[in-house]
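Trainee: Just a sequence and a predicted model for now, questions to come.
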Amino acid sequence: MYENKDNDSPIAPELIQWYRIHKRDLPWRHTADPYRIWISEIILQQTRVAQGLDYYIRFISRFPDIVSLAEADNDEVMKYWQGLGYYSRARNLHAAARFMAEKYAGRFPKTYKEVLGLKGIGEYTAAAICSFSYGLPYATVDGNVYRVLSRLFAIDTPIDSTQGKKLFSGLANELLDRKNPGEYNQALMEFGALHCLPRSPKCNECPLSGKCLAYAEGQTEKYPLKQTKAIVKPRYFNYFHIILEDKTWIHRRNGNDIWRNLYEFPLIETDREMNLDEIQKTPGYKELFTGINTLYIQSIPYVCRHVLSHRIINAKFYTIYISCSGEHLDAYKCIENSSIGDYAVARLTESYLEKVWQDILSKK
């Protein structure tokens, strides 16, 4: 492999030169503020830069520092995160901000160990914050780094294995430019994102092609290797937008399931896809609508599908008008129909509200 005996990175000069010419102009690259770098890194964990940029600007505008985020209401934080998905990131951000407000008087900690101890921050994010903000010598290892290093050294150890994670972490730290760790880390990740692409990498114009073993073998797209593929399971959600004059009912998801702390309409989850007649025969439907006089049900639901990393959510939204509420609706929050937009919801519900409910309102 490679052993760095004199603390000089063999790839840093080419990478940093490439980076200074080709890097994207992004707002978090114009600051050493660890708070803003933290927010950007959390947003970009599961989000493309093109999508995350607007969210970052909006989030920072409302929560410009640790104290403003710590003092915010949970529902407001979730509303600002709405549409980004992986909502545990927002919950962890909020919890970490409150922790820093209490323990560090609203200041960001300055050691790698302390940063790593914040909720929702793993080794990669801690290394990014500490190297970008404080110039500390910690290597960042993300998907782009895995790809670049596996090709440079033609490493056939799966990146998702325990052995692979240890190997790549060690190699990344050996290659780290300790004199300029922040810019080097950003250069390596940007190089993977824009140049050393998963498909059709730009090998013919690559500043590292002379050092790349995968390129010499003509097998760049073989790397990196993975040992496992997540099993994606389907789930079937049947939502009921129940309307009584200008009122409707929602509730906040709890527990450890997806979309925790987001709001949704009454939900009946089934183990397979069902039509309305079948759903109406389920115990959940009978319980929900006990004592309710139904005036009208939109029998053709709004159907949408949402693919998560480990689940495919198949959702149907039924709009139902009633003349009186039943006792089981007491478990839900009764709100004005016009105020639905004030609550943070999952992308599926947002899609229904945009494409169906707004259309219904416009025809009234």
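Mentor: Thanks, I have it. Numbering: from 1, shown residues only.
Trainee: From now on I want contacts and neighbour counts done on CA atoms only, so please keep to that.
Mentor: Noted.
Trainee: does the nearest residue to L288 once chain neighbours are set aside sit in a helix, a strand or a coil?
Mentor: Closest residue in space to L288, ignoring its immediate chain neighbours: H328 at 5.6 Å, by Cα to Cα, 6 or more residues apart in numbering. Look at H328: counting by DSSP: H, G, I helix; E, B strand; the rest coil, its state is helix.
Trainee: Just confirm H328 contacts Y285, I think it does.
Mentor: No. Using Cα atoms under 8 Å, H328 makes no contact with Y285, being 10.7 Å away.
Trainee: Those two: which is more packed in?
Mentor: Y285 (16 against 13; other Cα atoms under 10 Å).
Trainee: what about the longest helix seen in the chain, distance to the chain center?
Mentor: Scanning the chain for the helix with the most residues, using DSSP state H, yields helix 88-103. Put simply, helix 88-103 sits 16 Å off its chain's centre (Cα atoms, centre = their mean, to the nearest Å).
Trainee: cool, stretch 321-330 as well?
Mentor: For stretch 321-330, the distance to the chain centre is 36 Å (Cα atoms, centre = their mean).
Trainee: tell me which element D6 is part of?
Mentor: Under the criterion of DSSP states H and E, D6 resides outside all helices and strands.
Trainee: Tell me where the stretch 151-300 of the chain has helices.
Mentor: Shown for the stretch 151-300 of the chain, the helices assigned by DSSP state H, counting those that start in this stretch span residues 162-175, 181-194, 213-217, 276-279, 283-288.
Trainee: second one coming, line it up with the first:
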Amino acid sequence: MIEWNAATIKDFQTTLLNWYDQEGRDLPWRRDHDPYHVWVSEIMLQQTQVQTVIPYYERFMDWFPTVADLAAAPEERLLKAWEGLGYYSRVRNMQRCARQLLADYDGQWPETAAGLAELTGIGPYTAGAIASIAFNQPVPAVDGNAYRVFSRLLKIDADVAKPQTRKIFERAIARIMPTDRPGDFNQAIMDLGSSYMTARQPDTAHSPVKRFNQAYLDGDELAYPVKTKKPRPKPVAYVAVLARMGTDWLMTQRPSNGMLANLWTVPLIPVADLELADDATAADQLAAVTAYFKREYRLKLTVQPLDVRPVTHTFTHQKWTIQLLTGQLVTSDLAYFAGRRISESELTRLPIPKVQEKIFARAGVSLKD
């Protein structure tokens, strides 16, 4: 790893911040330094692109303009606000955090990264971002952009997939970070990492910090950051049953724990639960689905395959492949069914996951507000 001298650090700070002052992105959460605004935007930006986040952020602020509004929000409306962003545990933790702020901190945000890290759902990166942007604390915000930018600038070859590597980057960045504009510095690194110093097709030849990028100067920029590959997501096969009761849909609410907790879907049956033989035919599968509904829900159901491609959806650790079936209820007693009938107008108000949106889209079902 390269260590810059004081003159190089000062030169880098000036170059980076001058560029940021002229070219930094105009984003709605950057128009003030309110910690609530910083926090919401940073949580939304995890795993999600900036342009996707903007309308979600603006709607979230319209629905929940203060920490108190977020703390008091009904879960159904909270999940609806997050619908499409995925990783729903993030927004549930946000509400827990909001309630913690009101109960334990009198609604006041801690102003240090250490204090912020005591709050539910706030990890080292988010704590650093809030502390630096909202409270002008000189704390690095180390995310994927920071790993990529500084691994190339300083040729840090530590494996960024290992948790202990964060400390190496935090120490390296802390030496370079200015004490007078730490928030702007962190946001400039975010902008740099998403523009000139992207993962696969960097445009370093036009980068404002090209002359500081040692990996680029050495011709091995794409070798950084060093990162071991994650294991492939486990394949899991499902059958989705799209059954109507008149104009209503037969829907289930996912359990309160586990994947897609409390979100609404059509019945999703793991193929493994159908206990099919290895040489089972398509007719065998339909019969097994009918038997499953009778056994689990005491419902008589006839099912037919839908002549469309299966839906695929990848989570962090699983990749779902979902075959779509249409269903017709012979009986309508839902006393033992883990769900209920949902009207089309109600469906637009319920929180449904992205995978359910894909199922409806593949089946040609249009959801209209």
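Mentor: Received it, and whenever you're ready, just let me know what you need. The shown structure was predicted, so the numbers you read here are calculated from the model rather than taken from an experiment.
Trainee: Would you pull the TM-score for this pair?
Mentor: Here the TM-score for the pair of chains, by TM-score structural alignment, normalised by the length of the first structure, is 0.89; 360 aligned residues with a Cα RMSD of 2.7 Å.
Trainee: Next, count neighbours for V307 of the first structure.
Mentor: Counted with other Cα under 10 Å, the neighbours of V307 of the first structure add up to 12.
Trainee: Let me see the contact set for the counterpart of it in the second structure.
Mentor: Superposed on the second structure with TM-score structural alignment, V307 of the first structure falls opposite T314. By Cα atoms under 8 Å, 6 or more residues apart in numbering, the residues touching T314 of the second structure are P233, W320.
Trainee: for the one 5 residues further on, same thing?
Mentor: Contacts of K319 of the second structure were listed using Cα under 8 Å, 6+ apart, and they are P233, K234, P235, V236, T312, H313.
Trainee: rerun at 7 Å
Mentor: P233, K234, P235, V236, H313 (Cα atoms under 7 Å, 6 or more residues apart in numbering).
Trainee: now swap in K300 of the second structure and tell me
Mentor: Contact analysis of K300 of the second structure by Cα under 7 Å, 6+ apart lists F293, K294, L329, V330, T331.
Trainee: Next, find the distance separating the spatially closest residue to R107 of the first structure that is not a sequence neighbour from S61 of the first structure.
Mentor: Leaving out its chain neighbours, the residue that sits closest to R107 of the first structure by Cα to Cα, 6+ apart is M100, at 6.5 Å. M100 of the first structure sits 20 Å away from S61 of the first structure, going by Cα to Cα, to the nearest Å.
Trainee: And those two? Which one has more around it.
Mentor: Between M100 of the first structure and S61, counted using other Cα under 10 Å, the more crowded position is M100 (18 against 10).
Trainee: Just flag the most distant two among the contacts of K319 of the second structure.
Mentor: By the measure Cα to Cα, K234 and H313 form the most distant pair in those, at 11.6 Å.
Trainee: and those two? which has more neighbours close in?
Mentor: Taking other Cα under 10 Å, K234 of the second structure and H313 do not tie; H313 has more neighbours (15 against 12).
Trainee: Are we agreed that the more buried one is in a helix?
Mentor: No. Under three-state DSSP, H313 of the second structure sits outside any helix and is assigned strand.
Trainee: how close does it sit to V355 of the second structure?
Mentor: 6 Å.
Trainee: Please enumerate the shared neighbours of the two.
Mentor: By Cα under 7 Å, 6+ apart, no residue touches both H313 of the second structure and V355.
Trainee: quick one, strands of the stretch 251-369 of the second structure?
Mentor: 264-265, 268-270, 301-305, 311-314, 318-329, 339-342 (DSSP state E, counting those that start in this stretch).
Trainee: Out of these, which one sits most buried?
Mentor: For the strands of the stretch 251-369 of the second structure, the largest average neighbour count (mean count of other Cα atoms under 10 Å) is found in strand 264-265, namely a mean of 24.
Trainee: gap between that one and the chain center?
Mentor: On Cα atoms, centre = their mean, the centre of strand 264-265 of the second structure falls 19 Å from the chain's centre.
Trainee: Count the residues that sit near P55 of the second structure.
Mentor: 12.
Trainee: Packing partners of the strand or helix carrying it?
Mentor: Using DSSP H and E, P55 of the second structure sits within helix 50-63. Under the contact criterion of 3 or more Cα pairs under 7 Å, 6 or more residues apart in numbering; DSSP states H and E, helix 50-63 of the second structure touches helix 35-45.
Trainee: between the helix it packs on and helix 50-63, how many degrees?
Mentor: On the basis of axes from the mean of the first three to the mean of the last three Cα atoms, to 10 degrees, helix 35-45 of the second structure is oriented at 140 degrees to helix 50-63.
Trainee: what's the spacing between helix 35-45 of the second structure and its chain's center?
Mentor: Centre-to-centre, helix 35-45 of the second structure and its host chain are 13 Å apart (Cα atoms, centre = their mean).
Trainee: list the helices and strands it packs on?
Mentor: Helices and strands touching helix 35-45 of the second structure, as assessed by 3+ Cα pairs under 7 Å, 6+ apart, comprise helix 50-63, helix 124-135.
Trainee: thinking again about what came up before, contact partners for the residue nearest to R107 of the first structure?
Mentor: M100 of the first structure neighbours (Cα under 7 Å, 6+ apart): G106, R107, F108.
Trainee: what do you get for R36 of the first structure?
Mentor: Contacts of R36 of the first structure (Cα under 7 Å, 6+ apart): W28.
Trainee: Aligned counterpart of it in the second structure, please.
Mentor: If you follow R36 of the first structure across to the second structure using TM-score structural alignment, you land on H37.
Trainee: about what we covered before: could you dump the contacts of K319 of the second structure to a markdown table with distance to V91 of the second structure?
Mentor: Formatted as a markdown table, the contacts of K319 of the second structure follow (distance: Cα to Cα, whole Å):
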| residue | distance to V91 of the second structure |
| --- | --- |
| P233 | 24 |
| K234 | 25 |
| P235 | 26 |
| V236 | 26 |
| H313 | 21 |
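Trainee: So which of the residues you listed sit within strands?
Mentor: K234, P235, V236, H313 (DSSP state E).
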